[in-house]
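Peer 1: I would like the atomic coordinates for the input below:
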Amino acid sequence: MKKILRHIALFTFALFLASCQSSGESDDVTNSEASQLTDSEPFSAAYVENSEGEASRSLISPPEAEETDDRIESSRVNAITRSVEKGSGAVVSIMATEPIRQQDPTRDEFFRFFFGDQFPKENSSMGSGFIISEDGLVVTNQHVVGKDPSEIMISMGDGSTFEADLVGFDELTDIALIRIQSDQTFPYLTFTDSDSVIVGEWSIALGNPFGLFDDGRPSVTVGVVSAKNRDFRANPNNPRVFIDMIQTDAAINRGNSGGPLLNSNGEVIGMNTFIYTGGTSAGFVGLSFAIPSNRIEKIISQLLTSGVVMLDYDPGMEFTSMTEQLIYRYRLPYVQGLLVTSVNKNGPAFECGILPGDVIVRIGDERVMSEMHAWALLRDYDVGDEMQVELLREGDLYQTEMMLRQKVKDNSSNPSNN
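Peer 2: Here you go, the predicted structure:
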């Protein structure tokens, strides 16, 4: 029995040696063939996937390697890069200089003689903007150019600079329109309907953050549309009112103000305006806001026509913000809203039943916070629209509907009713 087991073991060992020799010969042949390939034809190695999706190392000839590189290169081009390429040429950097008119009342000739004029006479601000016509119309934020700039300089992406003139501005919506002083044609961006913006779609912000870069070429930040129709309640001390804003998580920093917010087609859906920090910091925390394109178009059309923004209808009444002084003086309800101070007897307000002393608390679907807020809400209406108004009178709540029409001259003998 032991002899039989010994013979079996020897036989198994002999088979093992034979298989090793055969494997070595096969390897020699493979290495030889590979050596011949190396001497006769250059090759490159890459990882490819088999039919089962598993990665394996394979030899690829130069044409196939070039095709692979082309595929990789083409995959880097997407909707975002195309949108950036389309919009970058129309984005500009803006430097505005505004004289400081307020003087220190404590300064007199004595101090000026000994200490000189040490206070600055001009204030400079920097921001972004974008061209909307081939003849050089530029849209930006009003806070970028100020109210009465003495000089506005425009820097293009190619490094060229131009002077610009202020066409008009609207402080309430923080929109300004300027024109480049040049006869040449410029690349420009087009607006799209901001009401059709989809929450979750790509949003691309272009601008010059913090004014860091002198070459004029814009920086790019990318995010998604986080929300639409975001309102910021009016601050009585702040003349600006922001309604129906587009929220995005694309980073908008100081200097990005006035730059465009694009969709993946390279169309303007809004204008970058401000960030919300929640009081936690002074930097970006993921909440950026842009003025919607529909509001921009409506404002700049009036700026082009008259240089100012006015209602194309007359509500037929005058009003003021509710204050504690008015509440205590006239024993009014303690609410936020508008106190109607006068009513035109030939106007829409009188026709729908509004009287002096009424307190307007709601216009449309919006709760009225202040006089500035009310004017911002009124701009969303046009001649021929019906505007819902909710008001308080002697403690009772009433609702009425105002039909808006163009102003009719008041022939009343009472000069206060106009």
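Peer 1: From now on I want contacts and neighbour counts done on CA atoms only, so please keep to that.
Peer 2: Noted.
Peer 1: and the longest helix for this structure?
Peer 2: Longest helix in the chain, counting residues (DSSP state H): helix 2-40.
Peer 1: Residue 273 touches residue 291, doesn't it?
Peer 2: Yes: look at residue 273 against residue 291 with C-alpha atoms under 8 Å: they come within range, at 6.7 Å.
Peer 1: Report the buried residues of stretch 189-199.
Peer 2: For stretch 189-199, a neighbour-count test (16 or more other C-alpha atoms under 10 Å) marks 189, 191, 192, 194, 197 as buried.
Peer 1: Can I get these in JSON lines including distance to residue 260?
Peer 2: Formatted as JSON lines, the buried residues of stretch 189-199 follow (distance: C-alpha to C-alpha, whole Å):
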{"residue": "189", "distance to residue 260": "9"}
{"residue": "191", "distance to residue 260": "10"}
{"residue": "192", "distance to residue 260": "12"}
{"residue": "194", "distance to residue 260": "13"}
{"residue": "197", "distance to residue 260": "15"}
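Peer 1: now, which of those sits nearest residue 13?
Peer 2: Ranked by distance to residue 13 (C-alpha to C-alpha), the buried residues of stretch 189-199 are led by residue 197 at 76.7 Å.
Peer 1: Now do the same contact list for the closest one.
Peer 2: 228, 269 (C-alpha atoms under 8 Å, 6 or more residues apart in numbering).
Peer 1: Report the buried residues of the lengthiest strand in the chain.
Peer 2: Longest strand in the chain by number of residues, with DSSP state E as the criterion: strand 219-232. For strand 219-232, burial by neighbour count (16+ other C-alpha under 10 Å) applies to 220, 221, 222, 223, 224, 225, 226, 227, 228.
Peer 1: and it, how far from the chain's centre?
Peer 2: 6 Å (C-alpha atoms, centre = their mean, to the nearest Å).
Peer 1: list the helices and strands it packs on?
Peer 2: strand 202-207, strand 242-248 (3 or more C-alpha pairs under 8 Å, 6 or more residues apart in numbering; DSSP states H and E).
Peer 1: Tell me the secondary structure of residue 325, please.
Peer 2: What DSSP: H, G, I helix; E, B strand; the rest coil gives for residue 325 is helix.
Peer 1: What's the separation between it and residue 362?
Peer 2: Note on residue 325: its distance to residue 362, by C-alpha to C-alpha, to the nearest Å, is 21 Å.
Peer 1: Which one's more surrounded, these two?
Peer 2: residue 362 (21 against 10; other C-alpha atoms under 10 Å).
Peer 1: any chance you could map the helices in the stretch 1-150 of the chain?
Peer 2: With DSSP state H, counting those that start in this stretch as the definition, the stretch 1-150 of the chain shows helices at residue ranges 2-40, 62-75, 79-88, 109-115, 142-145.
Peer 1: now the other sequence, so there's something to compare against:
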Amino acid sequence: MKKISSLLLVAVFAGAFTLGAYKLFFENTNYKVVTQEGENTTFKTNYTPTSPKGAGINELDFTTAAETTVNAVVHVKNVTLSSGPTNIMEFFYGSKSSQTPQVGTGSGVIISSDGYIVTNNHVIDKANKLQVTLNNNKTYDAELIGTDPNTDIALLKIDAKKHLPYLAFGDSDNVKIGEWVLAVGNPFNLTSTVTAGIVSAKARALGQIDQSFIQTDAAVNPGNSGGALVNTNGDLVGINTAITSQTGSYVGYSFAVPSNIAKKVVEDIMEYGNVLKGIIGITTPHMNSPYAIENGINEIEGVYVDGVTSGSGAEDAEIQSGDIIKKIDDIKVKKFADLTGYISAKRPGDEVILTLDRDNEVLEIPVTLKERQTLIVPVMGIEIKNLTEEDMKNFNTKTGVKIIGVPETYRGYGLYGKILLSVDDEKINNIQEAKTLFGRISRYGKTSITMLNSKGERERLIFQ
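Peer 2: Okay, the predicted model is just below:
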């Protein structure tokens, strides 16, 4: 009997121990938080099991995109020759001072198997010689096919005598904020280097630049300019262009030209030799201006139409002042950069559908883009327009642009109404070429402009 009692006691203690261990170590306890007033506070919880690899970035695989990209990203070397300071012998006898080679570096992306390479215009600007080094360390001389300083895109060509690895353009309109991207380039003269980050913002405007950018926190440093921004599939979604930094090195913000814009620029250069840019033909107020604040325009989600340009597609489509653009095609428009970013990938003659809010009525209106005919050039602020057939006949010229607006600073020079033929001896054919040439002017150097007056006489002015 004692033996049976002992066994029973041992069984009871073993059962109690087992039950206690289960309660302590295995059973999930549900807690409910109750306020003193008796109101329940509910917390939403995600019960998805944690991956054994960890959460987030560890579950992503960047290796395929990196392996695809590094061999299609190249090192670009720009050699320029700069003259030394003028000496007394040169002043009296015309002897030429020695020219010192200066080397600049950047990155580029191979976009076709036969050697076409896209990079930034500022990487190759004023180059006397261009060289491209592939990721396998083979170096080739490069030919400059064309540039577009307005978008900071340039197109190069090398003859490698073999098929090269290249990247396909992706659709930058489909890039989403928070999406993982890789930046690939040659920072600090290293071979192709890969950094990862996310898309921080789209259609980001930078200062006075008439361009929208993809913003990312992938590390970009000097030498990355012209390199690739790719998604995790290895599709080219941007060309790395700029960073915001007070030190000259990466501090958390970098910007890329969207691939749709870069692709359109490259196609225009290859087909037409220059870039064709279409416009809707509207004016909008600055969002932080007193006018916008007083009228509540700065709080509008969309693009407020303040005016319509004469002869534009907007005028033909009867767009009105006061309309608010909410969408262009299938792209939502929250700010002006959303609109300009999408339009930058279009050409004159293309049709877009604008979704408007007009007095609380939603309208969908087709608009045909037209080529810009007037603009204000940088630095000097002169307003110019392309020549009409009548202008060409009256001034007996087929080149140049007409000056139709002069800021107060230059009104004493008799510029108004004359034909601007060249800037620093570089000929002008249209307003876009004029904008590019004026954009190169240094505020601290001398600039010469050549004009044609109504009598057919050429005038040359030098500004300092």
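Peer 1: In structure 2, which residues correspond to the longest strand of structure 1?
Peer 2: The aligned range for strand 219-232 of structure 1 in structure 2 is 193-206, by TM-score structural alignment.
Peer 1: which stretch among the helices and strands packed on strand 219-232 of structure 1 comes nearest residue 34 of structure 1?
Peer 2: strand 202-207 (49.9 Å).
Peer 1: Quick check: that closest one compared with structure 2, mean distance?
Peer 2: The superposed strand 202-207 of structure 1 is, by mean C-alpha distance after the TM-score superposition for structure 1, a mean 1.2 Å from where its aligned residues fall in structure 2.
Peer 1: which residue numbers in structure 2 go with that strand?
Peer 2: With TM-score structural alignment as the criterion, strand 202-207 of structure 1 aligns to 180-185.
Peer 1: go on, stretch 20-34 of structure 1?
Peer 2: Going by TM-score structural alignment, stretch 20-34 of structure 1 lines up with nothing in structure 2.
Peer 1: my read: residue 385 of structure 1 touches residue 403, true?
Peer 2: Yes: contact criterion C-alpha under 8 Å: residue 385 of structure 1 and residue 403 qualify, at 6.2 Å.
Peer 1: Looking at those two, which has the bigger crowd around it?
Peer 2: residue 403 (17 against 14).
Peer 1: which residue lines up with residue 160 of structure 1 in structure 2?
Peer 2: In structure 2, residue 160 of structure 1 lands on residue 138 (TM-score structural alignment).
Peer 1: what about its match, neighbour count?
Peer 2: Residues lying near residue 138 of structure 2 (other C-alpha under 10 Å) number 9.
Peer 1: could you measure it against residue 164 of structure 2, distance?
Peer 2: Separation of residue 138 of structure 2 from residue 164 of structure 2 (C-alpha to C-alpha): 12 Å.
Peer 1: Tell me who's in contact with the alignment partner in structure 2 of residue 144 of structure 1.
Peer 2: Superposed on structure 2 with TM-score structural alignment, residue 144 of structure 1 falls opposite residue 123. Residues near residue 123 of structure 2 by C-alpha under 8 Å, 6+ apart: 76, 78, 104, 105, 106, 107, 225, 226.
Peer 1: do the same with residue 402 of structure 1
Peer 2: Here residue 402 of structure 1 is in contact with 348, 349, 351, 352, 386, 387, 388, 389 (C-alpha under 8 Å, 6+ apart).
Peer 1: In strands, which of these appear?
Peer 2: 386, 387, 388, 389.
Peer 1: For the spatially most central residue of structure 1, give its distance to residue 240 of structure 1.
Peer 2: Against the mean C-alpha coordinate of structure 1, by C-alpha atoms, centre = their mean, the closest residue is residue 272 at 2.9 Å. Between residue 272 of structure 1 and residue 240 of structure 1 the computed distance is 15 Å (C-alpha to C-alpha).
Peer 1: try residue 263 of structure 1
Peer 2: Applying C-alpha to C-alpha to residue 263 of structure 1 and residue 240 of structure 1 gives a distance of 26 Å.
Peer 1: Residue 289 of structure 1 pairs with which position in structure 2?
Peer 2: By TM-score structural alignment, residue 289 of structure 1 lines up with residue 255.
Peer 1: now swap in residue 274 of structure 1 and tell me
Peer 2: In structure 2, residue 274 of structure 1 lands on residue 242 (TM-score structural alignment).
Peer 1: one step back: list the superposition-based mean deviation of the longest strand of structure 1 with respect to structure 2.
Peer 2: Relative to structure 2, strand 219-232 of structure 1 is 1.6 Å off (mean C-alpha distance after the TM-score superposition for structure 1).
Peer 1: ends of stretch 137-150 of structure 1, how far apart?
Peer 2: Stretch 137-150 of structure 1 end-to-end distance (C-alpha to C-alpha) = 18 Å.
Peer 1: Stretch 207-227 of structure 2 too?
Peer 2: 22 Å.
Peer 1: and stretch 221-229 of structure 2, which stretch of structure 1?
Peer 2: Using TM-score structural alignment, stretch 221-229 of structure 2 lines up with residues 253-261 of structure 1.
Peer 1: Show me which residues of stretch 148-161 of structure 1 are buried.
Peer 2: For stretch 148-161 of structure 1, by 16+ other C-alpha under 10 Å, it's 149, 151, 152, 153, 154, 155, 156, 157, 161.
Peer 1: Next: stretch 325-336 of structure 2.
Peer 2: Of the residues in stretch 325-336 of structure 2, 325, 326, 327, 328, 333, 334, 335, 336 count as buried by neighbour count, 16+ other C-alpha under 10 Å.
Peer 1: from the middle of its chain, how far away would it be?
Peer 2: With C-alpha atoms, centre = their mean, you get 18 Å for stretch 325-336 of structure 2.
Peer 1: leaving aside the residues next to it on the chain, what's closest to residue 105 of structure 2?
Peer 2: residue 77 (4.6 Å; C-alpha to C-alpha, 6 or more residues apart in numbering).
Peer 1: which stretches of the stretch 251-400 of structure 1 form helices?
Peer 2: Under DSSP H, counting those that start in this stretch, the stretch 251-400 of structure 1 gives helices at 293-306, 324-330, 348-351, 371-378.
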